[in-house]
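Engineer: Below are the sequence and a predicted model; questions follow.
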Amino acid sequence: MSLNPFEFDFQNGISAWAWLDAPLPRFITLFDVAVNILAYIPFGFLVMFAAYPRWRNFVALGIALGLSAALALGVETLQSWLPTRIPSQMDWWANLFGGLLAIPPGPQWLSGSAMRRRFDQWFGLDWAACALFLLFPWSQIYPQSSWLGTGAWGHAIFGSVDWGTLVINHVAQEMVITSLCWLGVALLLSWGLRAKATQWRILNGLLALTVLIKIWFTALQFGAEFSLIWLTTGALWSMVLGSVLLRWALQLKQSNRFWMTMVCLLGITIAVNVLPDNPYFILTLRH
């Protein structure tokens, strides 16, 4: 499903297609199955919309399933060269099933629904912004060193940073990462929202939905007793800080808002790749 952390080893001696005839994993967890299914529902959903109304019914179904299968095949194959990933047929079939589940809520069903009318009120015809809006909560499923700290591409781009004996306050670090990410993403999404839409309320509603999805998937992965383990003091207060700054930033001129968006997104990209991982996060993953 994912190519994170993008640290490929093409000389590991494993054939690209070895996973096709490999046995199923000995242990198959509910989290792995659920994530692989849900990850491809948005993709199949968007393919159905791209095909509609030129292609419908079984033709659209074939296009959605074919593209889902091809994408999943490519991702699983590339995972063969990632030391931290194990490609399997189970993942591929789950991805394909996710694309299939996107068929019922297709364009014909959604076109007259209250949800579609609401999105029309918010985004108009800007479906690219709407797609980013819908995909953002799902991008936070994978465990992160800091809440909303996505975009960790490893040392391939930024190199290895040796902090030596320097002690970093991880609460402050998480507050910087989370508040920068939320402010930058929210401002980026605000460009796709209509001016008449209640932007601050809509964006904070998205943040609340993201939190609920994170709780759900953390419970699936680590157990219900650990579903809130990621909701630290730094994560909580940085969401509050980011939302307060967002209310102020939405009132700025477009040019100032644009530069603030770019600074936040560039800052979060550098921060998550340069700052060290929280040691408690690493211990939690090992546990």
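Structural biologist: All right, it came through fine.
Engineer: use CA for all of it now, contacts and neighbours both
Structural biologist: OK.
Engineer: Helices along the stretch 1-150 of the chain, start to end?
Structural biologist: 30-39, 41-51, 57-78, 89-101, 107-110, 114-123, 127-135 (DSSP state H, counting those that start in this stretch).
Engineer: Over to the stretch 151-287 of the chain?
Structural biologist: Ranges of helices within the stretch 151-287 of the chain are 155-158, 170-190, 199-222, 233-249, 254-274, 279-286, based on DSSP H, counting those that start in this stretch.
Engineer: How about residues contacting stretch 140-156?
Structural biologist: With contact meaning C-alpha atoms under 8 Å, 6 or more residues apart in numbering, stretch 140-156 is reached by 4-7, 139, 174, 177-178, 181-182, 210, 213-214, 217-218, 230-231, 235, 268-269, 272-273, 277-278, 281-282.
Engineer: in it, what counts as buried?
Structural biologist: Across stretch 140-156, burial judged by 16 or more other C-alpha atoms under 10 Å covers 140-141, 143-154.
Engineer: hang on, the earlier thing: compare the helices of the stretch 151-287 of the chain and give me the one nearest residue 90.
Structural biologist: helix 199-222 (17.1 Å; C-alpha to C-alpha).
Engineer: Could I get the buried residue list for the closest one?
Structural biologist: Buried, per 16+ other C-alpha under 10 Å, within helix 199-222: 199-200, 203-204, 206-207, 210-211, 213-221.
Engineer: same question, stretch 117-127
Structural biologist: Using 16+ other C-alpha under 10 Å as the test for burial, stretch 117-127 gives 120, 122, 123.
Engineer: Can you give the distance of it from its chain's centre?
Structural biologist: How far stretch 117-127 lies from its chain's middle: 22 Å, per C-alpha atoms, centre = their mean, to the nearest Å.
Engineer: Could you do stretch 43-62 as well?
Structural biologist: With C-alpha atoms, centre = their mean, you get 23 Å for stretch 43-62.
Engineer: next, the one to line up against it:
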Amino acid sequence: MSLHRSSAWPLTWVAVALIVYATLHPWSGWHWPDGQVFRWTLPRLGFEVANDLVANILGYLPFGLILCVAHLRSGRGPMVAALVTVLTGAMLSYTLELIQYTIPTRVPSITDWILNTLGTAWGALAALTIHALGLVDMWHRLRERWFIPQAGHGLALLWMWPLGLLFPPPLPLGEGQLLPRVRVLLMEATRDTPLQAWILPADPLTMWSSFHVSVATSSWAPVIESLTTTAGLLAPMCVACAVARPRSLRVILLTMLVSLAIGATALSTALNFGPVHAFTWLTMPAVVGMLLGAFGGVFLVDRSRTTCAVLGVLVVLFLIGLIHLAPLDPYYAQTLQAWENGRFIRFHGLSRWFGILWPYVALAWLIGRLWGRETLASAQQR
């Protein structure tokens, strides 16, 4: 069995998650559809919005492209890969259109289904074109030369990392603040139940204050911001060095990650708060943190992939601990969520979940990478 793992499959699941999230947004007001309203045949609406028509095609086009490439990389023939991709896109779209009967603010439409299927077909056609030009095979050869065989999920992590920065984190590059969100979800799930007293404190306002707020608001605040920025930059660097083989490629990847960190954060800030505020996040502590992260990347260039994975585990754990020192402001989060100018780039808040969950997924992958190497070494010794 080949140890090669394509990054197309995990990216396909990300594309599915994006489509499901966008189709069923705002994820509220669920109800069982009336039998007189529900139909297995999708209705045709009397009006169509041009922006929705374009969005339906563009929303499924990347999905069709990535899924078809994934099938091609798995050894399927071009025609079989294209056919399976289009059928999968059509079934996914049909299922989501039926589910829209349960959401009052969403309306199923056969036009949407046709356009979604068309977008999937165009994506599959683009994948076949790329394959016919030899670009897929070229990338496969380059990947075998540049990366380890198990690099698929690691490369997918690197692709997804900038998406989490599109929703401004509490501190620059500070992804992973999960516990406050979990507590809010538990509070909503236990509302008006005996368990609510265990989740909601006597003074609800105190739940937004971190138990380390005295540290975060003291003279240590600039230090915490610098260290968080450093760890936030080093985490993807460790992932990159854990999968890359040549030293020159590591240098290129680390340079790209620094550029992505600055560019994605500036773009997010500009779109959320206005172009004049694009670089207001670049305070002195953040600059120090970026420089420390860049110097840390220089140290990683000549380290072994196992060492980079071990350091990655420590860095991610450090990042998770630091970001939970940052206080969560519910009014800031609510305002940012509803800010019309930033909704497109933040994908109605989905990018926030990318930023929250990325460190934990990276941590699981790094630990799995180390565990896999230990298992392989034990098997070879036997």
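Structural biologist: Structure's in. What do you need? Just so it is clear, the structure is predicted and the values come from calculations on it, not from any experiment.
Engineer: TM-score for the pair, please.
Structural biologist: With the length set by TM-score structural alignment, normalised by the length of structure 1, the two chains reach a TM-score of 0.65; 262 aligned residues with a C-alpha RMSD of 4.9 Å.
Engineer: which of the helices of the stretch 151-287 of structure 1 sits most buried?
Structural biologist: With neighbours taken as mean count of other C-alpha atoms under 10 Å, the helices of the stretch 151-287 of structure 1 reach their highest mean count in helix 170-190, at a mean of 23.
Engineer: nearest residue to the corresponding residue of structure 2 for residue 170 of structure 1 other than its sequence neighbours?
Structural biologist: The pairwise alignment with structure 2 assigns residue 170 of structure 1 to residue 221, based on TM-score structural alignment. Once flanking residues are discounted, residue 221 of structure 2 sits nearest to residue 215: 7.0 Å by C-alpha to C-alpha, 6 or more residues apart in numbering.
Engineer: And for that neighbour, the neighbour number?
Structural biologist: 14 (other C-alpha atoms under 10 Å).
Engineer: Against residue 224 of structure 2, how distant is it?
Structural biologist: Counting by C-alpha to C-alpha, to the nearest Å, the separation of residue 215 of structure 2 from residue 224 of structure 2 is 9 Å.
Engineer: again, but for residue 183 of structure 2
Structural biologist: In terms of C-alpha to C-alpha, residue 183 of structure 2 sits 23 Å off from residue 224 of structure 2.
Engineer: Same check on residue 257 of structure 2?
Structural biologist: 21 Å.
Engineer: And for residue 57 of structure 2?
Structural biologist: Distance, residue 57 of structure 2 to residue 224 of structure 2, by C-alpha to C-alpha: 44 Å.
Engineer: dump the residue contacts of residue 154 of structure 2.
Structural biologist: By C-alpha under 8 Å, 6+ apart, the contact list for residue 154 of structure 2 reads 7, 239, 240, 243, 362, 365.
Engineer: nearest residue to the residue nearest to the spatial centre of structure 1 other than its sequence neighbours?
Structural biologist: Central residue of structure 1 (C-alpha atoms, centre = their mean): residue 139, 0.8 Å from the mean position. Nearest residue to residue 139 of structure 1, sequence neighbours excluded (C-alpha to C-alpha, 6+ apart): residue 150, at 7.7 Å.
Engineer: Give me the aligned partner of that neighbour over in structure 2.
Structural biologist: Aligning on TM-score structural alignment places residue 150 of structure 1 opposite residue 175 in structure 2.
Engineer: for residue 184 of structure 1, same thing?
Structural biologist: Under the alignment (TM-score structural alignment), residue 184 of structure 1 pairs with residue 235 of structure 2.
Engineer: quick one on the thing from earlier: columns distance to residue 109 of structure 1 on top of the buried residues of stretch 117-127 of structure 1, output as CSV?
Structural biologist: Output for those, formatted as CSV (distance: C-alpha to C-alpha, whole Å):
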residue, distance to residue 109 of structure 1
120, 15
122, 19
123, 19
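Engineer: list the contacts for residue 237 of structure 1?
Structural biologist: Neighbouring residues of residue 237 of structure 1 by C-alpha under 8 Å, 6+ apart: residue 175.
Engineer: mind checking what it lines up with in structure 2?
Structural biologist: Under the alignment (TM-score structural alignment), residue 237 of structure 1 maps onto residue 288.
Engineer: Distance-wise, check that match relative to residue 177 of structure 2.
Structural biologist: Residue 288 of structure 2 sits 22 Å away from residue 177 of structure 2, going by C-alpha to C-alpha.
Engineer: and what of residue 223 of structure 2?
Structural biologist: Distance from residue 223 of structure 2 to residue 177 of structure 2, counting by C-alpha to C-alpha: 18 Å.
Engineer: Aligned to residue 136 of structure 1, what sits in structure 2?
Structural biologist: By TM-score structural alignment, residue 136 of structure 1 lines up with residue 161 in structure 2.
Engineer: Who are the contact partners of the closest residue to its match other than its chain neighbours?
Structural biologist: Leaving aside its chain neighbours, residue 161 of structure 2 sits nearest to residue 358 (6.8 Å; criterion: C-alpha to C-alpha, 6+ apart). For residue 358 of structure 2, the contact set (C-alpha under 8 Å, 6+ apart) comprises 157, 160, 161, 164, 175, 176.
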